[in-house]
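Enquirer: Generate coordinates for the sequence data below:
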Amino acid sequence: MALDSGTGTVPSPGDATPGTAVAVTPPVAKRVPAERLHHGDTVVDEYEWLRDKDSPEVIAYLEAENAYTESQTAHMQPLREAVFDEIKARTQETDLSVPARMGDWWYYSRSFEGKQYGVHCRCPVVDPDDWTPPALEAAAEIPGEQVLLDSNAVAEGHDFFALGAFSVSHDGTLLAFSTDTVGDERYLLRFKDLRTGEILADEIAGTAPGATWSLDGTHIFYQTVDESWRPDTVWRHRLGTAKDSDVVVYHEPDERYWVSIGATRSEKYLMIWVGSKITSEGLVLESDDPEGEFRILLPRREGVEYSAEHAVVAGQDRFLFLHNDVVDGVKAENFVLSEAPVDDPANQTVLIPHRDDVRLEDVDCFADHLVLSYRREALPRVAVWPLTSDTSGTPGAGYGEMRELEFGLELFSAGVGSNPEWAQPTLRIGLTSFITPMQVFDYVPATGELILRKEQQVLGGYDPNDYEQHRDWAVAEDGTRIPISIVRRRVTAGDDAGPAPTLLYGYGSYESSIDPGFSVSRLSLLDRGLVFAVAHVRGGGEMGRLWYENGKTLTKKNTFTDFVACARHLIDSGATAPDRLVADGGSAGGLLMGAVANLAPELFAGILASVPFVDPLTSILDPSLPLTVIEWDEWGNPLADPDVYFYMKSYSPYENVAAQRYPAILAVTSLNDTRVLYVEPAKWVARLRATATGDSPLLLKTEMSAGHGGVSGRYEKWKEVAFEYAWVLDLVGRGV
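Expert: I've put the predicted structure just below:
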């Protein structure tokens, strides 16, 4: 057993009756000094031995931690059950998505009460001229319904299940789908004949999630990953042939780059995309020539990112580029939109110039309009840009007047939904906010009409007027204003106006934006008086590309100090208090949690860290670990650059655990996670327990059969959410 003799005891798995509390003392990991030497700096790591996933001693230690966590949280079981029951009672378990039209079919997914996973279905288009999706009812028989894939049947017998690829051929006769039953994100790709229901003999193991059909349905393009889980190779498989005859279409040897493949909505081109964190390159091939050679669209240039879509403008084939190259002597940090002839992609004309306050994020091309996705004032927005028949050749010819969609909400997220067809008279749009359940609209570009097709049902009498959301601002150490999004149950006369228990969430990496979104499970917090807040710290993308640039590599500490500034602002304004403020973050947001635990432990009653990246320097120093080399553009390369090494060491949560009082900590991880290895939180908690002063509970919970996304199946996920929420509620005195 991985314990120092005499310092702790752990029951074996058979010592306890399931569901009963077991009185155990905290596990104490043994210390095995291991030296690490870089740039003249010797580090002794006493818990690196926990990295050996195949060691029975390591597994026993993780199980001991699980037993301890269960013993310390057993009294919360009634609360966990109550939260789970609330989530279940509010959820429309048997439901249908809004059908999306592709070819001769309407495609949709179903969920059923009592079933963990979704069911993918379709029904025939009755009138080719009618683009109104059929109003399907979950309890009624659907004429002509065809079940394409029942994930519940495929998942049967497996503790974990994830669906990767789900791609129907252009003629609607074949389905490519892939599954992961371990959690390591390596998928088994299979094929189904939708005319007969037969699963074909073709099987391809060890693929990345996606799959792209050739136009004629004879070939499938898929990706594989290298030993570091980097998608590095695109393959072409001819249906009905042996896997051994599959052809490598593209291989990327540079370990900084990922590879992906897809097709334009027009179906005219196949596109391979090669990208690092800061550089991209596209390759193109006509879809009707699947065995042809891909050609480079624009050669990669270090620090230049671009994407391209095919459009037909004024009768001419064009590629529309979003890029951040230099334009008129100025780097287009927030990207510009340009167009070029397909046979001369370097000959570009700027359509939308750079703006400091608008970050262009995507362009979707349709037969008669474009859709721009962008963000302004820390919110995602959508605009529709009609294409005209003007062929005069004058500047702006072929483009009409752009219209931004308005929704009348202070905080919201709007985005493009499922729109598979190139020529369609409607545009599927999704809208949500912290208090607005997901709404699905069809927008009619020709008239400007916005038609509500479906709103997420929240059972039990949910009324959005019972809740309020607003934007607040904190001021960082360097004077930068940091947005905070806040949602709570509406305060009425007679309510306690004092500092409210608050869950403050943060992420702050990879230019990822934490946008307003509705959560059924979050209602269990709000209805118990908790306030939910999001700190939109630098390192994310909410305020544009420079917001990201000023929270990565050698400016990464801004992410952490921004979060601390948000916490201090909420405390100083009287909105909350340190004894009722809990911080929450996962993955790279878990790095944020570990960093603020070291920086300002006095501000928080607790810290919830999911699959936390808390030992970043050890990981980023090891290029043999999954995805490490790719990460150097995000964090810097500490192997080659001593400045990066010592900067990372100065903020790494694991490296900087100190003899100080920490808040209560719950770290949740997964044994099969390939992105943030379980060993990081395991080492972190072991060092915290050996070093921290005070008596705050330090808990580690490891899912023993899951990956980076945690457990699979909606009921299991609800149980996990209930576990974490019960911990938060109990910590701030709302555990009733």
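Enquirer: C-alpha only now, for contacts and for neighbours.
Expert: Noted.
Enquirer: Show me where the stretch 601-736 of the chain has its helices.
Expert: 616-620, 628-635, 642-651, 679-691, 714-731 (DSSP state H, counting those that start in this stretch).
Enquirer: right, and the ones you listed - which one's nearest Val58?
Expert: Distance to Val58, taken as Cα to Cα, is lowest for helix 679-691 among the helices of the stretch 601-736 of the chain, at 9.6 Å.
Enquirer: can you give me how far that closest one is from the chain middle?
Expert: In this view, helix 679-691 has its centroid 26 Å away from the chain centroid, taken as Cα atoms, centre = their mean, to the nearest Å.
Enquirer: Return the list of helices and strands in contact with that helix.
Expert: Under the contact definition 3 or more Cα pairs under 8 Å, 6 or more residues apart in numbering; DSSP states H and E, helix 679-691 sits against strand 664-670, strand 698-703.
Enquirer: before we move on, the earlier item: pipe the helices of the stretch 601-736 of the chain into CSV and attach mean neighbour count and distance to Asp150 per row.
Expert: Rendered in CSV, the data for these read as follows (neighbours: other Cα atoms under 10 Å; distance: least, Cα to Cα, whole Å):
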stretch, mean neighbour count, distance to Asp150
helix 616-620, 22, 38
helix 628-635, 22, 35
helix 642-651, 19, 46
helix 679-691, 22, 35
helix 714-731, 20, 15
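Enquirer: Please give the structure of this sequence too, so both can be compared:
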Amino acid sequence: MAVEPETESPAPTEVAPPVAKKVPTERVHHGDVVVDEYEWLRDKDDAEVVAYLEAENAYTEAQTEHLKPLQDKVFNEIKARTKETDLSVPTRMGEFWYYTRSFEGKQYAVSCRCPIDGPEDWNPPELSVDVDIPAEQVLLDSNELAEGHDFFALGAFSVSHDGTLLAYSVDVLGDERYTMRFKDLRTGELLPDEIPGTAPGATWAIDHRHVFYLTVDESWRPDTVWRHELGTPRSSDAQVFHEPDERYWVGIGSTRSEKYLMIWVGSKITSEGWMLESAYPEGEFRVILPRREGVEYSAEHAVVGGEDRFLILHNDIVEGVKAENFVLADAPVDNPSDMRMLIGHRDDVRLEDVDAFSNHLVLSYRREALPRLAIWPLTESGYGERRELSFDLELFSVGGGANPEWVQPTLRFGMGSFITPSRVYDYVLETGEMLLRKEQPVLGEFDESDYEQHRHWARAADGTQIPISIVKRKGITAPAPLLLYGYGSYEASTDPAFSVARLSLLDRGMIFAVAHVRGGGEMGRLWYENGKTLTKKNTFTDFVDCARHLVDAGVTTPEHMVADGGSAGGLLMGAVANLAPELFAGIDANVPFVDPLTSILDPSLPLTVIEWDEWGNPLADKEVYEYMKSYSPYENVEAKDYPAILAITSINDTRVLYVEPAKWVARLRAHKTGDSQLLLKTEMSAGHGGVSGRYAKWKEVAFEFAWILDTAGAV
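Expert: Okay, the predicted model is just below:
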């Protein structure tokens, strides 16, 4: 049912905006002298910096005071549509079914388990929130762990293979450094072992006595793998792997078969794997395939025809041509270089992942800007016939779910769309039947048939066709208010996904659209390659061309369109504000990467060196320096009319430092013309993901949506 029209909101409170002082700081690179007047805002321990951020918060609060009734209404709508006391679909691992509970009034999930009925029990129990679950065991209550903290995040939650031990880690600051603890699930007691300063994640060896974890360097880069033996002090932990090259991240995990521990080392363009038999955790890891610049690969353990083999997904040169969209090969575990081709290269299909089970494989890939999933049986003679899962929807997403067991008769997967609440299925391997285990509950009078989703294509200046996903309530008369979202970096794809919160926009007559711009991964690896480093401007111009298409097609008007993006998508927002301010009524920028040149020039900042493969190295390359300077939002602020801008950041963010939007807003305030609203909101106890806790997140979403609706004229 559509939302009733809002009563007219009073005007914003008249309060003078904060004005940041100017402290000239000179920067010289490649003979170019830059004077930065707001670099002093970088020191978050400076009382004057904190005072400025708090003044901006006070100004934002005053300017949005009139929206609080609408904000409260949107928050209550999200809350009313959400089944607050609920359970996830149980996942079988070993002798237990694992699931999470949520409770009305509680911010965080509670992790639980209950015993299976027997070896053949593969039908998840139909648990009820209203009935006590026999033999239920609470493994971890995050609400208890979060008590007394303004911020809480879980970094590791890993149960040992025999189900007796739990490794978990928590962050209570938002800086993504976690403290790891261990719990004996037989007694419920915490072990004395405590490991501070870890990165997310924990991996058990098959002996249930050794656990592997990661630490980060001064730039927050996971660079070292450690082995901890339960019952021994942290000082006795063994360093088993260290990556000194600052371009590479390190990760560790184990194969689904539990036979091998795997260390993965990767930059943006190069990867390398190391393996160790899990039964010998104190042994030496050995390289699978030595790294070669520009070659990425993954290796998944499978048993084919009784032989241990690695399934190797790679983008190396095949028959003289670079396999940009990746190929799949297999090879003996004891000789990974002896590869045979299984799936060759295709220009229109981007292979993304392969998962191995005892008797089948699962392929994940992209075609026509949508994710796909296929089941591939393993037979006595090798590989059977692949079957792609299909759905009767124009736009959809599909992906593997929780499938921890090596031997299982079903495959758990999830699917959904912009208008279809997310669904959890079990695919029966023997029959091909798809069993619906759960659909995301949406309370109230929600009816999927009241909404529609479509695909548009915008023509870029160079002739490239850019996909746009459009979602709206049926019966909306065009042109209508519209929120245009974009990201376009790191080969990340914005796939169709349902949002309970978004209904508060759609039911007020607002259209939601996603511009699948270059730099993302929706259309394959070349889509990404043509939106990074020295082609990065395609990301920005694609978004502008998508906005113009929506206006020219009569879907919306510039007076009613708001642009939205976060992190690297916030860079997109800042660039678009400079390129085409006349196209938008407002821009919502979350933790925006709007001062990229200053950050990428400083290798001492968190994650900078790793980013050089994505953006280029402006320190070493004058061409890269000049190119980045030509699009950097902060560098290109001008004396012109900008749309209304809302910038949201977090003071403990380690990925995009709060100083970037703080400097950007300060410079905009000093230079822009006109009377459009300019707001900066800084969370004073959060990290890159913003506030923690579901109610706190709903309140933040409601705040943004109220601003968006007001700015787009949808209220």
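Enquirer: Superposed, what's their TM-score?
Expert: With the length set by TM-score structural alignment, normalised by the length of the second structure, the two chains reach a TM-score of 0.98; 705 aligned residues with a Cα RMSD of 0.8 Å.
Enquirer: that older thread, and His470 of the first structure, which of the helices of the stretch 601-736 of the first structure is closest to it?
Expert: For these, the distance to His470 of the first structure is smallest for helix 714-731, at 22.7 Å, taking Cα to Cα.
Enquirer: and Ala583 of the first structure, which of the helices of the stretch 601-736 of the first structure is closest to it?
Expert: Across those, the minimum distance to Ala583 of the first structure, taken as Cα to Cα, is reached by helix 714-731, at 9.5 Å.
Enquirer: where in the second structure is the aligned partner of that closest one, by residue range?
Expert: Taken onto the second structure by TM-score structural alignment, helix 714-731 of the first structure occupies residues 694-711 there.
Enquirer: that older thread, check the helices and strands packed on helix 679-691 of the first structure for me and report the most buried one.
Expert: Comparing these on average neighbours per residue, with mean count of other Cα atoms under 10 Å, the densest one is strand 664-670 at a mean of 24.
Enquirer: Onto which residues of the second structure does that strand map?
Expert: Strand 664-670 of the first structure maps onto residues 644-650 of the second structure, going by TM-score structural alignment.
Enquirer: thinking again about what came up before, quick one, which of the helices and strands packed on helix 679-691 of the first structure is nearest to Leu677 of the first structure?
Expert: Checked against Cα to Cα, the stretch from those lying closest is strand 664-670, at 7.8 Å.
Enquirer: The match of helix 714-731 of the first structure: average distance to aligned residues in the first structure?
Expert: Relative to the first structure, and after both are superposed, stretch 694-711 of the second structure has an average distance of 0.3 Å to its aligned residues, where the measure is mean Cα distance after the TM-score superposition for the first structure.
Enquirer: Can you give the distance from that stretch to the centre of its chain?
Expert: Distance of stretch 694-711 of the second structure from its chain centroid, counting by Cα atoms, centre = their mean, is 19 Å.
Enquirer: hmm, who's touching that stretch?
Expert: When contacts are defined by Cα atoms under 8 Å, 6 or more residues apart in numbering, stretch 694-711 of the second structure is touched by residues 64, 67-68, 70-72, 74-75, 78-79, 107-108, 483, 501, 505, 510, 560, 562, 585-586, 588, 644, 690-691, 715.
Enquirer: PyMOL command for the buried members of these?
Expert: Burial among these is assessed by 16 or more other Cα atoms under 10 Å; the matching PyMOL selection reads:
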select buried, resi 64+67+68+70+71+74+75+78+79+107+108+483+501+505+510+560+562+585+586+588+644+690+691+715
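Enquirer: Cross the contacts of stretch 694-711 of the second structure against helices and list the overlap.
Expert: Assigned to helices by DSSP state H, the following of the contacts of stretch 694-711 of the second structure qualify: 68, 70-72, 74-75, 78-79, 505.
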